[in-house]
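> sequence and predicted structure, then a few things I'm wondering about:
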Amino acid sequence: MLYWTGKDDVFLLIWLPRLIQAVFSSIADIKLYSLVKRMENSNVAKWVYFSQLCSWFTWYCSSRTLTNTMEAVLGTLALYYYPLEGSRTKSSTKYLFFVALAFLVRPTAPILWVPLLLYHFSKEQKKLDLILLHCLPVGLLALGGSVIIDWMYFGEWTVVQWNFLKFNVLQNIGSFYGSHPWHWYMTQGFPVIMGTHLPFFIHGCIVAPRRYRVLLVAIVWTVLIYSTLSHKEFRFIYPVLPLCMIFCEKSENCGNYTNDSVSRLFFNEH
């Protein structure tokens, strides 16, 4: 785009992609706030938003042009439309569309969504309609569009998602860039990206309502599956962070009096 407009100078090449990514990340943060507001109330949503904004790893990644950052953005948008119990923004087609886009951006993205998809399928009364009218059309459209775009770019039929999985998972060539013990995400990776939020997250998991358990299962599942891969990085589990903020809020919002006072302090409520 910059080439076509004659504006492909170094400054714009460096900063424009970061700015665009920051805008996408901001939209995802707003969607997370809106989701919780519709499920709970504005005070609860503000604490989730506050937790998200206080996350050092969110600030570190949100403007970086990493596939994991866009994966986290698309995952949050998908969560906004996911049929969580009590959600008033549910839409099977829309959330599946964002999951499919996340898969195209990074083929390991569906790992997070396996428990959520299975949970949705188990709760859905019209299972055949879900598959035929939502899953198949969205999946075929997304994958077909990706294959056509790659064919136009490479000049031959290529499924880049398969190449990604073959390179990083089946052939395990990613270990060339470093390998870690199986417990690394549990003992170092996850605690580091959570930072000072970790105690609140642990407590929030204990006190959170039952309807949020599926999100906790998705978080644990994702960390465990990524633990089976030899090459590990902090950014790989970044997409679980927005889900973790929901549990952090459950801990922070336990004391009504204290949190009402702090809420007035930070959010200017009088």
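Looks like it arrived, so ask away. Residues are numbered from 1 along each chain as shown.
> from here on, just use CA atoms for contacts and neighbour counts.
Fine.
> compute the number of surrounding residues for the residue nearest to residue 219 when sequence neighbours are not counted.
The shortest distance from residue 219 to any residue other than its chain neighbours is 5.9 Å, reached at residue 240 (CA to CA, 6 or more residues apart in numbering). If you count neighbours by other CA atoms under 10 Å, residue 240 ends up with 21.
> residue 240 touches residue 220, doesn't it?
No. Applying CA atoms under 8 Å as the test, residue 240 and residue 220 come out as separate, 9.3 Å apart.
> strands along the stretch 151-270 of the chain, start to end?
For the stretch 151-270 of the chain, no strands are identified by DSSP state E, counting those that start in this stretch.
> which helix in this protein runs the most residues?
Using DSSP state H, we find that the single longest helix of the chain is helix 10-39.
> that one: what's the following helix or strand?
As assigned by DSSP states H and E, the chain's next helix or strand after helix 10-39 is helix 42-53.
> what helices or strands is that next one leaning on?
Of the remaining helices and strands, those touching helix 42-53 by 3 or more CA pairs under 8 Å, 6 or more residues apart in numbering; DSSP states H and E are helix 10-39, helix 241-252, helix 256-267.
> comparison target, given below:
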Amino acid sequence: MRFNVPLFPLLFQYRLQIALSTKTYFQPDEFWQALEPAHRLVYGYGYLTWEWKEGLRSIAHPMVFSAVYWVSELLGLGNAGVLYGPKVLQALFAAIADYSVYKFAAKYYGDEVARLTLMCSVTSAFNYFVSIRTFSNSLEMTLLICALNYWPLEKTAGQVSILNYSIALVLGAVACVLRPTNALIWSYLGAGLVLRLRSFNIVAIAGAVGTIILSLNALLDMWYYQQLTFPLYNFLKFNIVESLSSFYGVNRQLYYIVEALPQLLTVYLPFFFHGIYLSRCSTLAQASIFVVFVYSLISHKEVRFIFPLLPIFHVFAALSLYRLRILGRPHLKWTFLTLLLLVNLPLALYASTTHQRGVVDVTSYIRTTPSIESVGFLMPCHSTPWMSHMRRPDIIAWFLTCEPPRGLPRSELATYRDEADQFYDDPELFLRMHFPPLRGNETEATMFRYNWPSHLIVFGALEEFLVSYTGDKYAECQRFFNSHFHEDRRRRGDVVVFCKQSN
């Protein structure tokens, strides 16, 4: 591969440095659907969201991090192992993805395109920010690009290695277990392969591998839930039959084209479009278009849903850079590299070290402050990591919930307001209804949903109201910078900790 130094160790060192220096928050699933259930499984405490109570999630992905926690306990690493172990493992997965996309591009497009693909991968701001986070989408990305190295695409379709094909199927099936929607790309690739080869063996092997992987996963989930549970069925029922995924947001039809792709690719965006046009007759390009098209039909959209396709997008961008000879022309080369330096580097560093860091810093404060007896988060639900970072089984902790409207008639879905919504609709009314009077008889607390904790945590946007409402009963005792701006007005400002004052 014409590298004078071992490539993979360098990539791992690079991703590990990013993982260990990342101090910010992106989306709840990184913690609440991966680390939190893993932590609860190993240590016996933590919070399980409604998806786990309803059996919508497979334990397969959290089990990866449970293994890290078990090893941490075996080695006696304590909090350091719990906090940094998952980061090390996810950095390993990210480095494997970098190395695999390099190998894939070299196999199908040659060494020069492979080097350009690797450049795209390691300088991608979004990759920098997300690949080292413990999302199932991040591991899904790694599994997808690893599998494609073994999958028989056009150039090798006439000489299918059963071993390589089987390896690709295993990796693809595991990816589908992690995220059922990964089946979109594999169904397209599989259908294309069957049409080209018209081989019964291809279908039979796929059926056998799929049955084995799904059966093993069913046994794993049955062990975890202590009953026969099919998260895939529950997932499809919730998202398609009940259409409740829209409760978490509805996006415009062209979201992935006009918002998600620019976020994923930044300065590589025009080269991606040119590259996918050049490759428009290839199965991989058509599969990518198919997946984005199908995702666009779903009401609830998120950029990380198509994040697993990013290595493929980088291949197309690299192909364009190669054809246009961008780095072979001195004037274009330095213009491009300057643009890359001025756009991607600041974005990557700011998102990883500054934007939304207060919600992570406050969990460290809780973990290291013994005087905290109880803590309440008057924030939108899942605004911070939980016990996988706080590590405080000795305290009472609560937050405002946001469970979806399961079981309601369709006529009531549009007006449904979860607990966090109710609070922000009228904070004063909510506190009067669900908390005992601050200046009343404390014995009345049992009548209310919540008790006043020793520490209250809010965003700066709510600070003025809380000071007015609590008067001299609470006073600010700590503050953490969180963000300079935020699209959600409820999350604007610093993270402010208020301490209950003794009488």
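Thanks, I have it. Since the model is a prediction, treat every value here as computed from it, not as a measurement.
> got CSV for the helices and strands packed on helix 42-53 of structure 1, with distance to residue 177 of structure 1 and mean neighbour count too?
Shown next, in CSV, are the helices and strands packed on helix 42-53 of structure 1 (distance: least, CA to CA, whole Å; neighbours: other CA atoms under 10 Å):
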stretch, distance to residue 177 of structure 1, mean neighbour count
helix 10-39, 25, 17
helix 241-252, 24, 23
helix 256-267, 43, 13
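> would you reformat the ones you listed as JSON lines and include distance to residue 227 of structure 1?
JSON lines is the format used below for the helices and strands packed on helix 42-53 of structure 1 (distance: least, CA to CA, whole Å):
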{"stretch": "helix 10-39", "distance to residue 227 of structure 1": "26"}
{"stretch": "helix 241-252", "distance to residue 227 of structure 1": "16"}
{"stretch": "helix 256-267", "distance to residue 227 of structure 1": "36"}
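> looking at the alignment, what corresponds to residue 141 of structure 2 in structure 1?
Mapped onto structure 1 by TM-score structural alignment, residue 141 of structure 2 lines up with residue 72.
> isn't its match up against residue 239?
Yes. If you go by CA under 8 Å, residue 72 of structure 1 and residue 239 touch, sitting 4.1 Å apart.
> what about those two, which has more around it?
Ranked by neighbour count (other CA under 10 Å), residue 72 of structure 1 and residue 239 place residue 72 first, with 26 against 22.
> to residue 93 of structure 1, which of the helices and strands packed on helix 42-53 of structure 1 lies closest?
Closest of the helices and strands packed on helix 42-53 of structure 1 to residue 93 of structure 1 is helix 10-39, at 17.0 Å (criterion: CA to CA).
> picking up where we left off before, and the residue nearest to residue 219 of structure 1, what pairs with it in structure 2?
Under TM-score structural alignment, residue 240 of structure 1 pairs with residue 309 in structure 2.
> if I look at its match, how far off is residue 303 of structure 2?
Separation of residue 309 of structure 2 from residue 303 of structure 2 (CA to CA, to the nearest Å): 11 Å.
> repeat for residue 106 of structure 2
Taken as CA to CA, the span from residue 106 of structure 2 to residue 303 of structure 2 is 28 Å.
> repeat that for residue 480 of structure 2.
28 Å.
> who's more crowded, those two?
residue 480 (20 against 14).
> about what we covered before: how far is the longest helix of structure 1 from where the chain is centred?
13 Å (CA atoms, centre = their mean, to the nearest Å).
> between that helix and helix 42-53, how many degrees?
Per axes from the mean of the first three to the mean of the last three CA atoms, to 10 degrees, the angle that helix 10-39 of structure 1 makes with helix 42-53 is 150 degrees.
> so where in structure 2 does helix 10-39 of structure 1 end up aligned?
Using TM-score structural alignment, helix 10-39 of structure 1 pairs with 79-108 in structure 2.
> how close does that stretch sit to structure 1?
Stretch 79-108 of structure 2, aligned to structure 1 and superposed, deviates on average by 1.5 Å (mean CA distance after the TM-score superposition for structure 1).
> what residue is smack in the middle of structure 2?
Centroid-nearest residue in structure 2: residue 135, 3.3 Å away (criterion: CA atoms, centre = their mean).
> please, which helix or strand holds the closest residue to it other than its chain neighbours?
The shortest distance from residue 135 of structure 2 to any non-neighbouring residue, by CA to CA, 6+ apart, is to residue 30 (4.7 Å). Applying DSSP H and E as the criterion places residue 30 of structure 2 in helix 29-30.
> that helix maps to which residues in structure 1?
Against structure 1, helix 29-30 of structure 2 falls on no residues (TM-score structural alignment).
> next secondary structure after that helix?
Immediately after helix 29-30 of structure 2, counting by DSSP H and E, sits helix 36-43.
> which bit of structure 1 covers the next helix or strand after that next one?
Moving toward the C-terminus from helix 36-43 of structure 2, the first helix or strand encountered (DSSP H and E) is helix 50-53. Using TM-score structural alignment, helix 50-53 of structure 2 lines up with nothing in structure 1.
> which parts of helix 50-53 of structure 2 are buried?
51, 52 (16 or more other CA atoms under 10 Å).
> and that helix, what does it pack onto?
Partner elements for helix 50-53 of structure 2 (3+ CA pairs under 8 Å, 6+ apart): none found.
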